[in-house]
Each structure stands twice: as structure tokens, then as C-alpha cells.
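J.: sequence? don't have it. structure:
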């Protein structure tokens, strides 16, 4: 498996992967990994635009996003990780993390490998001091992985989402990557 920065040539493959990934949210015993109901778990044009617009911007520009994909031996995207800025004044030293792994390739340490990669990338970027993330509190496997990678739990927002008449809490975590 290799990790490569997403480029325009792979963008359609990425959107196909993301479409399948989102369609699995809360399905067939898979824990919700996005705060979306089953019928909302689709790749919208708005989401596509956020990814595409963000990756076309330089890191200093508002709305930038860097995306990397995990590619297996068959040249298939099996996971992704991305960072983007906190959209807060004077918070340029912090990034928000997003990631996912194809359900057929979970428990193969792909998520851990992606996190190791992004932590190394951020540690070696003098402009980034903190990696922040939010995760549904019920997503125990993800929280376990983040804790293993030394992310610190900051807070739990009770009843953050109500999806299909079920209340979900939201956990905020962070990792300091300053040298």
C-alpha cells in the first residue's frame, strides 16, 4: 500500500471511493462515522465542490484542503485522510482532520498508517501546531485508534446530533505536533 497526495487525475476515482464509503455509513452493522442519516449519506455536489475547491487552493488561502489517499496493489483507493484549516481568526496554527477507510479494508492498519503519515507531515510543517478532530462518540474503534496515536480527548458534546430520532454525542480530540 502507498499513500499519495490526491491529484486531479485521481479525483474521479476518489469521488467513486467516497460515494461508496458514505453509502456504508450506519449500514449493515457499521457504526455511524458521519453525522448523517442513512438517506443523507450520499456524496453531494456540494461535498465534491468542497474537496475539489479546497485542493485547488494554496495552504495560505481561505478554504484550502490537502488530501492523501491510500492506494493498494491493484491501484484502488482504499482510504483517505485530509486536513483543512480551522475557519477561525487567529487559528492558522490548527488544522481539522478527516479520514476514512473502505469497509472491505478495515482492520489492516490502513487508518493507523494514514494517521502516522499525517502526524509526520504536520510535525514537519512549522505552520501547524495542532491537529483537531471531531468524532461521533459511539465510534469506539475510531476513538481507540486516535487515543493509540496520542490524541487527547478534550470534550464530549452531549446530544449534538439527532439522527433518525436517536441522540448522538460528539467527541472533540486534539494532538500537539509542535517541534
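T.: Noted; the coordinates are in hand. None of these values were measured; they are calculated from a predicted model. Numbering: from 1, shown residues only.
J.: okay, CA-based contacts and neighbour counts for the rest of this
T.: Fine.
J.: all helices of this structure, in order?
T.: Counting by DSSP state H, one finds helices in the chain at the ranges 11-23, 45-55, 110-123, 140-148.
J.: closest to residue 74 out of those?
T.: Of all these, the one in closest proximity to residue 74, counting by C-alpha to C-alpha, is helix 11-23 (12.9 Å).
J.: for that closest one, name the packing helices and strands.
T.: Applying 3 or more C-alpha pairs under 8 Å, 6 or more residues apart in numbering; DSSP states H and E, one finds that helix 11-23 contacts strand 77-85.
J.: please compare the first structure with the one that follows:
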């Protein structure tokens, strides 16, 4: 199930944060943070036109992930405010069910302070202990060098590049596919 014991950690600035499983009651904060990060139009594939999840749908998804044996949503919380979200979602085909898809966002003000790393470490730990997955996968924009550097430090390897995988108005950007074997 998509649950971990809450973990206290410190940012690079020695601020306390908590990493924990998202609850249904987190729907509003998670929906607002996701909108905020998407509106930056930097580092994510999704646009505001693509994001249609309501607060109620986010809360429902959190509840589903708490019960699903192969899904998890973790949040990073500082002073009761959610500042980061990480999800691992399962593949639904039998031949790809050994892989989980990872997604990560962090509030702009808190980037480069170790929040993404703390979320990733807990997610990888959960995936290894739970044993549901043999591999975690993610996609990241080629110009998101900080994220790529973090993923590499955590053991993810570049597995492929989708040339012109993302279109911004009339320009294109490559999309890196990265993976981490857990076994």
C-alpha cells in the first residue's frame, strides 16, 4: 500500500520538513501547488490547459493511492504547508507491471534545498522494501539540468531520448527517459 511512516529531515538551510504519505485531506494544497508549478511553464511537460484535476479528484486519487498496493503519493511538508509532491504510478499491463512511473514537483522557492532528493530517497526506499517494482522510470526535459543531475546521483540512468518530444509554441525540446533498476 502507498503508505510510509512520516520522516523528519532537514533542508540545506537546516529547516525541518516532513515526508509523509498524502492523505485525502491534502487535496486542496496539492491541487494548488500543482497549478502553481505548472503556471511557471518551466521544467514540466504539462500546461494549464492539460491540468483538469479538481480538488475533489485529487483527494479521491490520494485515497485510491493509499489503498493501492503499487501506487504511492508522498508530500514534503514545512510548517503544515505542502511544498513538494512525488508519485509512483503503476503500469497496468501484465508485461509492464514490473515498472513504476515516477513524477516529482517542488515549490519554486524550495528548489535546490534537498526537498526533491528527500522525496526521491523515501520513494526509492518504499519501492525497494515493498518489492512491487523491479524498476522506476521517469521522463525529464533535456534542459532541466538540476533534475537530471539529481536523478543521476540517485542512480537513474539515461535510457533514451525522445527527439523533439515536447513542443513549446514553435520550438521543440528533447525529452530524456531515465530508469533505475531496484534489484
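T.: Great, that's in hand. Bear in mind the structure is a predicted one, so any value in this text is a computation, not a measurement.
J.: quick revisit: export the helices of structure 1 to a markdown table and tack on mean neighbour count and distance to residue 91 of structure 1?
T.: Formatted as a markdown table, the entries for the helices of structure 1 read as follows, by neighbours: other C-alpha atoms under 10 Å; distance: least, C-alpha to C-alpha, whole Å:
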| stretch | mean neighbour count | distance to residue 91 of structure 1 |
| --- | --- | --- |
| helix 11-23 | 17 | 28 |
| helix 45-55 | 15 | 18 |
| helix 110-123 | 18 | 15 |
| helix 140-148 | 15 | 22 |
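J.: can I get those in CSV with distance to residue 166 of structure 1?
T.: Putting the helices of structure 1 into CSV (distance: least, C-alpha to C-alpha, whole Å) gives the following:
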stretch, distance to residue 166 of structure 1
helix 11-23, 19
helix 45-55, 24
helix 110-123, 27
helix 140-148, 17
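J.: quick check: which of the ones you listed is nearest to residue 104 of structure 1?
T.: Distance to residue 104 of structure 1, taken as C-alpha to C-alpha, is lowest for helix 11-23 among the helices of structure 1, at 10.0 Å.
J.: what residues in structure 2 pair up with the closest one?
T.: Using TM-score structural alignment, the residues of structure 2 aligned to helix 11-23 of structure 1 are 27-39.
J.: check the mean deviation of that stretch from structure 1.
T.: For stretch 27-39 of structure 2, the mean deviation from structure 1 after alignment is 1.2 Å (mean C-alpha distance after the TM-score superposition for structure 1).
J.: next one: that stretch to chain centre, how far?
T.: For stretch 27-39 of structure 2, the distance between its averaged C-alpha position and the chain's averaged C-alpha position is 13 Å (C-alpha atoms, centre = their mean, to the nearest Å).
J.: re earlier: between the helices of structure 1, which one is closest to residue 130 of structure 1.
T.: The minimum distance between residue 130 of structure 1 and the helices of structure 1 falls on helix 110-123, with 8.1 Å, by C-alpha to C-alpha.
J.: state the span of structure 2 onto which that closest one is aligned.
T.: Using TM-score structural alignment, helix 110-123 of structure 1 corresponds to residues 115-128 of structure 2.
J.: residue nearest the centroid of structure 2?
T.: For structure 2, the residue lying nearest the average C-alpha position, counting by C-alpha atoms, centre = their mean, turns out to be residue 104 (2.2 Å).
J.: so what's the counterpart of it in structure 1 closest to, chain neighbours aside?
T.: Under the alignment (TM-score structural alignment), residue 104 of structure 2 pairs with residue 99 of structure 1. If you skip the residues right next to it in sequence, residue 99 of structure 1 has residue 81 as its closest partner in space, 4.1 Å away by C-alpha to C-alpha, 6 or more residues apart in numbering.
J.: quick one: the match of helix 110-123 of structure 1 to structure 1 mean distance?
T.: Superposing on structure 1 places stretch 115-128 of structure 2 at an average distance of 0.6 Å from its equivalents, by mean C-alpha distance after the TM-score superposition for structure 1.
J.: which outside residues touch that stretch?
T.: Taking C-alpha atoms under 8 Å, 6 or more residues apart in numbering as the criterion, the residues outside stretch 115-128 of structure 2 that touch it are 4, 9, 11, 19, 74-76, 84-86, 88, 104-106, 133, 150, 154, 182-183.
J.: which ones among those map onto strands?
T.: Using DSSP state E to define strands, the subset of these located there is 9, 19, 74-76, 84-86, 88, 104-106.
J.: just curious, which of the residues you listed is nearest to residue 58 of structure 2?
T.: Each of these was scored against residue 58 of structure 2 by C-alpha to C-alpha, and residue 85 proved nearest at 12.1 Å.
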